[in-house]
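Trainee: Okay, predicted coordinates and the sequence, questions at the end:
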Amino acid sequence: MTSSQDALLPGTQRALLHRIAVAQREGRTPSLVAAVVRDGRTVWHGARSSVEGHAPDENVQYRIGSITKTFTAVLVMRLRDEGVLDLGDPLEKHLPGTAVGEATIAQLLAHTAGVAAESPGPWWERTPGSLRPELSDVLGEQPLLHPAGRLHHYSNTGYTLLGALVEELRGAPWEEVLRREILEPLGLHRTSAQPQAPHAGGWAVHPWADALLPEPAEDLGRMASAGQLWSTTGDLARFAVFLAHGDERVLSAESVLEMRTPAAPAEAPDVVDGVSYGLGMQLTTRDGRLLVGHSGSLPGFLANLTISVEDDLAAVVLTNCTSGPSLGTVGADLLRIVAEAEPRIPEPWRPLREVDPAALELAGQWYWGTGAFGLRVTADGLLSLAPLTGGGRGSRFRPNGDGTWTGLEDYYAGELLRPVRRPDGSLSHLDLGSFVFTRQPYDPEAPVPGGVDPEGWRGLD
């Protein structure tokens, strides 16, 4: 991936710079650095700093806090894809003796395991990890606060357990597995568990004075898999491309899509903002866009990675203050600026290379009850079902090679679409997960469940 200021129009670049300049000034932070990714490459990088002439570039490390959790989740998903574990497995099956063994791996990934948010000892973000050498030190005497699977409760200690799970099943330290399985294949050479020069220092800014206090940069020890990493805008831009499109060397596109799919509701105060959680990824809706990614914070640092898959855009924002600008808002604004100023040019329409007569026979108008739907055969060889008027359920379907099709999205994801034929071989109707779709509303010649009144359609006396 290369950085090119020429890829965006000058007016767009100025709007992006203005946004981060306002964030750095109003957020009162020593420095703020950002990058925008479009179509798989970095197209803009900007920075603002309190030190004149020392604006950080895309290779300066900042601590990224809980964005680390997304890396840990990728490691767990790799274990799943290899068949080493199932997301429905209880933790006890692979990591016995933790006192939270009944929680499933999926629940830990989605923060629905009921595990406490923090370690019960001294403030873990500002104290050495050597104070918590064992999992029992991290979890304490009462690690479970809620029944597993009942609600979303964000948990740093839950991701500590997932890091321990990776170590147990790989037989190597979490950091070593991370470097071998994610960082090296994706070329994230400036992402590390310990800071590597050049890196920013972490600061606290006095709330009522323009004064600074240096923050400690502790090694989190056992809790590293929840928030240890340092990274750069350059590396996180590459990571964003992976999270949007997948990379077969690390994780398939299907598996990263699963990570981006809601797996848990939000905690009650966040529901109104449309915030939910997938498997190691935060999901929110802003400006009519579904945004995925993760935020991060540790004393002295804030971080945010935001992706709009539909726009093929991503933004990375990093800063070195304990509290200050809302980086989630900044990241969403950077995406909005580019999407509105330079909307994505769609790919040209292209026809099918080959026409499948069996698929073409299914195309056209269908009715589910009285609801009208259109079924199209698209150039990628899929079927696309969508309501013709009003609301309704739609999906794309992939062929299974036996005349049936499997849904790919939303309500019909995984459901089977089966063309049903009459004894003479002609097409009768479509069976979609037991729902009957007919060529005419309640077609009397099709086996509509409950039957069709023999007197047919009529007026009202």
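Mentor: Done, it's in.

Trainee: CA atoms for contacts and neighbours, from now on please.
Mentor: Will do.

Trainee: Any idea how many residues pack against residue 271?
Mentor: Residues within reach of residue 271, counting by other CA atoms under 10 Å, total 12.

Trainee: which residue sits closest to it, ignoring its sequence neighbours?
Mentor: residue 265 (7.7 Å; CA to CA, 6 or more residues apart in numbering).

Trainee: Hmm, that neighbour is touching residue 150, no?
Mentor: No: the pair residue 265 and residue 150 does not pass the contact test of CA atoms under 8 Å, sitting 9.8 Å apart.

Trainee: of those two, who's got more company?
Mentor: Neighbours were tallied for residue 265 and for residue 150 using other CA under 10 Å; the higher tally belongs to residue 265 (20 against 13).

Trainee: And the helices in the chain, which stretches?
Mentor: Using DSSP state H, the helices found in the chain span residues 10-26, 67-81, 91-94, 105-109, 135-139, 156-170, 174-178, 184-186, 224-227, 233-245, 253-259, 327-341, 357-362.

Trainee: got these as JSON lines, with mean neighbour count columns?
Mentor: Converted to JSON lines, those look like this (neighbours: other CA atoms under 10 Å):
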{"stretch": "helix 10-26", "mean neighbour count": "17"}
{"stretch": "helix 67-81", "mean neighbour count": "23"}
{"stretch": "helix 91-94", "mean neighbour count": "18"}
{"stretch": "helix 105-109", "mean neighbour count": "28"}
{"stretch": "helix 135-139", "mean neighbour count": "19"}
{"stretch": "helix 156-170", "mean neighbour count": "22"}
{"stretch": "helix 174-178", "mean neighbour count": "18"}
{"stretch": "helix 184-186", "mean neighbour count": "15"}
{"stretch": "helix 224-227", "mean neighbour count": "27"}
{"stretch": "helix 233-245", "mean neighbour count": "23"}
{"stretch": "helix 253-259", "mean neighbour count": "17"}
{"stretch": "helix 327-341", "mean neighbour count": "20"}
{"stretch": "helix 357-362", "mean neighbour count": "13"}
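
Trainee: Nearest residue to the middle of the chain?
Mentor: residue 260 (3.3 Å; CA atoms, centre = their mean).

Trainee: Any figure for the gap between that residue and residue 448?
Mentor: 37 Å (CA to CA, to the nearest Å).

Trainee: cool, and residue 144?
Mentor: Taking CA to CA, one finds residue 144 at 50 Å from residue 448.

Trainee: do residue 166 as well
Mentor: Separation of residue 166 from residue 448 (CA to CA) stands at 51 Å.

Trainee: One more: residue 299?
Mentor: Taking CA to CA, one finds residue 299 at 63 Å from residue 448.

Trainee: Next: residue 222.
Mentor: Remark: distance between residue 222 and residue 448 (CA to CA) = 60 Å.

Trainee: now residue 200
Mentor: 67 Å.

Trainee: okay, those two: which has more neighbours?
Mentor: With neighbours defined as other CA under 10 Å, residue 200 and residue 448 compare such that residue 200 has more, 20 against 17.

Trainee: Put this next to the first one:
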Amino acid sequence: MLQTTEFALLRRVAAEQAENRAPSLVTAVVRGGEVLWSGARGEVDGATPTTDTQYRIGSITKTFVAVLVMRLRDEGKLDLNDALDKHVAGTPFGHLTIAQLLSHTGGLMSESPGSWWERSVGGDWDALLDRADEDVVKHRAGERFHYSNIGYGTLGRLVSELRGMSWVDALNTEILAPLEMARTTPMPAAPHALGWAVHPYADVLLPEPTPDAGAMAPAGQLWSTVTDLSRWARFIAGDSGTVLHPDTVDEMRAPAAVEDGPVWTTGYGLGLQTWRDNGRRFAGHGGSMPGFLASVVVDPATTTGALAMTNATSGVGVSTLTVDLLKLVDDYEPAMPAEWRPLTEVSQELLALTGTWYWGPTTFVLKLMAGGWVDLRPASGAGRGSRFRPAEDGAWVGLDGYYAGETLRLHHHADGTVSHLDLATFIFTRTPYDPKAPIPGGVDDRGWRPGD
């Protein structure tokens, strides 16, 4: 990167570490498939921490658990609308759906019943259930976003039940090994930072405990490094390798609930936090455990991302810092647009479908994309538009916008020529209200005529 860019990044990190008294602070910026820059301030064991120094990442753990759940969904082993009881029996909140647990909209209490779980040695699943009763549900399901750590402890149990192994073993096999994230572990492995509380009125430290959280571990147990968390930032941006289809990652980033009303700036998807800022959309997650703070944020549109980890209980603005680093890079060195290249192969039948279609009198345009995908949207204005991915039966399935999840089908006349498109019962024809197409309600035999 340019020297001016690197200086601006390091200056921002240095200010955060000094002004907010972080014992140590490590950061990195990624774009596309590489780490553009990393920086560190403070000390671990008397030396500047490196990209291989472990820090506890707290609730960023939830993003890994969510990916394990989405893999189960993509394999057909569960549906996000399934009630928890279908897969994990015996809880007082078995009526909640998997999607509600993922998005913190089930109304569950924020912490687990009993002692402060983040500073306590955790018990097993049965011990957690023994402490839970009907009072664990604080809000009507779907009523609001209410962050729930016990919900993610439960999702970890769900993974264990359906995989027949611990959630950690599933994590190692299905995510960490394929992504070569060998330094992401449930307990610290040297070299690692110690967790500290910084005295509010004196420059002195108090060590924080880092116990195994047991059944609550899926909510915040993991440790990681700059190298590994940089790979995870790329994953959240869409570089998901063989672990998850990029469309599923995109689904996870979409807000299922918002926290601040209709003109929202912060929300939560399926295991990922999401933000809006001056027309830009960010996704990622923060993490907080006694002695540690962490944040990873990406802009999927540019694939630029940033991360930060510190070994302080509070006071260090890692979330703001990561967004600032991301913006600095995009301001100083914006990403180059990808080169346009023509398609290497094309179906002549699909090519013949491109161009103008009409929903009633409204003009739509269908465009051909790579891989046989199509894009259908109004010729002007916002309106209802979506991208569609080919399905096995010759139809297409909507990926986004109004028609997400809906089916687009092509119909023919008896002579084989194209008759119309059927999209979620809406009929699209080559001319406005084509009388040869099965328009619901029929088309007046007198056709188009002057007004009276």
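Mentor: The structure has been received and is ready for your questions. None of these values were measured; they are calculated from a predicted model.

Trainee: Once they're superposed, tell me the TM-score.
Mentor: Superposed pair, TM-score by TM-score structural alignment, normalised by the length of structure 2: 0.90. Supporting alignment: 450 aligned residues with a CA RMSD of 2.8 Å.

Trainee: Residue 63 of structure 2 maps to what in structure 1?
Mentor: When structure 1 is aligned by TM-score structural alignment, residue 63 of structure 2 is paired with residue 70.

Trainee: so how far is residue 221 of structure 1 from the residue nearest to its match when sequence neighbours are not counted?
Mentor: Among residues not flanking residue 70 of structure 1 along the chain, residue 280 sits closest, at 4.7 Å (CA to CA, 6+ apart). To residue 221 of structure 1, residue 280 of structure 1 is 20 Å away according to CA to CA.

Trainee: likewise residue 359 of structure 1?
Mentor: Note on residue 359 of structure 1: its distance to residue 221 of structure 1, by CA to CA, is 57 Å.

Trainee: ditto for residue 114 of structure 1
Mentor: Counting by CA to CA, the gap from residue 114 of structure 1 to residue 221 of structure 1 is 23 Å.

Trainee: who's more crowded, these two?
Mentor: Between residue 114 of structure 1 and residue 221, residue 114 has the larger neighbour count (other CA under 10 Å), namely 24 against 17.

Trainee: re the thing from before, quick one: closest of the helices of structure 1 to residue 42 of structure 1.
Mentor: Ranking those by proximity to residue 42 of structure 1 (CA to CA) places helix 233-245 first, at 6.7 Å.

Trainee: ok so, going back, who touches the match of residue 63 of structure 2 in this structure?
Mentor: Contacts for residue 70 of structure 1 were tallied using CA atoms under 8 Å, 6 or more residues apart in numbering; they are 280-281, 294.

Trainee: Would you mind checking the residues you listed for buried ones?
Mentor: Taking 16 or more other CA atoms under 10 Å as the criterion, what is buried in those is 280-281, 294.

Trainee: which residues of the stretch 301-450 of structure 2 fall in strands?
Mentor: 304-310, 355-359, 362-368, 374-378, 386-390, 396-398, 407-412, 418-423, 426-429 (DSSP state E, counting those that start in this stretch).

Trainee: I'd like to check the angle between the third one and strand 386-390, please.
Mentor: Direction vectors for strand 362-368 of structure 2 and strand 386-390, defined by axes from the mean of the first three to the mean of the last three CA atoms, to 10 degrees, enclose an angle of 40 degrees.

Trainee: List the buried residues of stretch 255-269 of structure 2.
Mentor: 255-258, 265-269.

Trainee: Output these in JSON lines; the columns should cover distance to residue 206 of structure 2.
Mentor: Formatted as JSON lines, the buried residues of stretch 255-269 of structure 2 follow (distance: CA to CA, whole Å):
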{"residue": "255", "distance to residue 206 of structure 2": "38"}
{"residue": "256", "distance to residue 206 of structure 2": "39"}
{"residue": "257", "distance to residue 206 of structure 2": "37"}
{"residue": "258", "distance to residue 206 of structure 2": "36"}
{"residue": "265", "distance to residue 206 of structure 2": "36"}
{"residue": "266", "distance to residue 206 of structure 2": "33"}
{"residue": "267", "distance to residue 206 of structure 2": "34"}
{"residue": "268", "distance to residue 206 of structure 2": "33"}
{"residue": "269", "distance to residue 206 of structure 2": "36"}
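
Trainee: How about the contacts made by the aligned partner of residue 136 of structure 1 in structure 2?
Mentor: For residue 136 of structure 1, the aligned position in structure 2 is residue 129, judged by TM-score structural alignment. Residue 129 of structure 2 makes contacts with 90-91, as judged by CA under 8 Å, 6+ apart.

Trainee: Residue 129 of structure 2 and residue 216 of structure 2, how far apart?
Mentor: 11 Å.

Trainee: Now check residue 93 of structure 1 against structure 2: what is it aligned to?
Mentor: Per TM-score structural alignment, residue 93 of structure 1 is aligned with residue 86.

Trainee: rewinding a little: quick check, nearest of the contacts of residue 70 of structure 1 to residue 390 of structure 1?
Mentor: residue 281 (31.8 Å).

Trainee: And the counterpart of that closest one in structure 2, how far from residue 285 of structure 2?
Mentor: In structure 2, the residue paired with residue 281 of structure 1 according to TM-score structural alignment is residue 272. As judged by CA to CA, residue 272 of structure 2 and residue 285 of structure 2 stand 6 Å apart.

Trainee: do the same with residue 162 of structure 2
Mentor: With CA to CA as the criterion, residue 162 of structure 2 and residue 285 of structure 2 are 25 Å apart.

Trainee: same question, residue 201 of structure 2
Mentor: Where residue 285 of structure 2 is concerned, residue 201 of structure 2 sits at a distance of 30 Å (CA to CA).

Trainee: before we move on, what about residue 411 of structure 2?
Mentor: 45 Å.

Trainee: Could you do residue 143 of structure 2 as well?
Mentor: Residue 143 of structure 2 is 23 Å from residue 285 of structure 2, where distance means CA to CA.

Trainee: Please apply the same query to residue 123 of structure 2.
Mentor: 26 Å.

Trainee: Residues contacting stretch 167-175 of structure 2, please?
Mentor: Residues contacting stretch 167-175 of structure 2 (CA under 8 Å, 6+ apart): 64-65, 68, 156-157, 159-160, 163, 186, 218, 243.

Trainee: let's go with 6 Å and repeat that
Mentor: Contacting residues not belonging to stretch 167-175 of structure 2 are listed as 156, 159-160 [CA atoms under 6 Å, 6 or more residues apart in numbering].

Trainee: Appreciated, that's everything.
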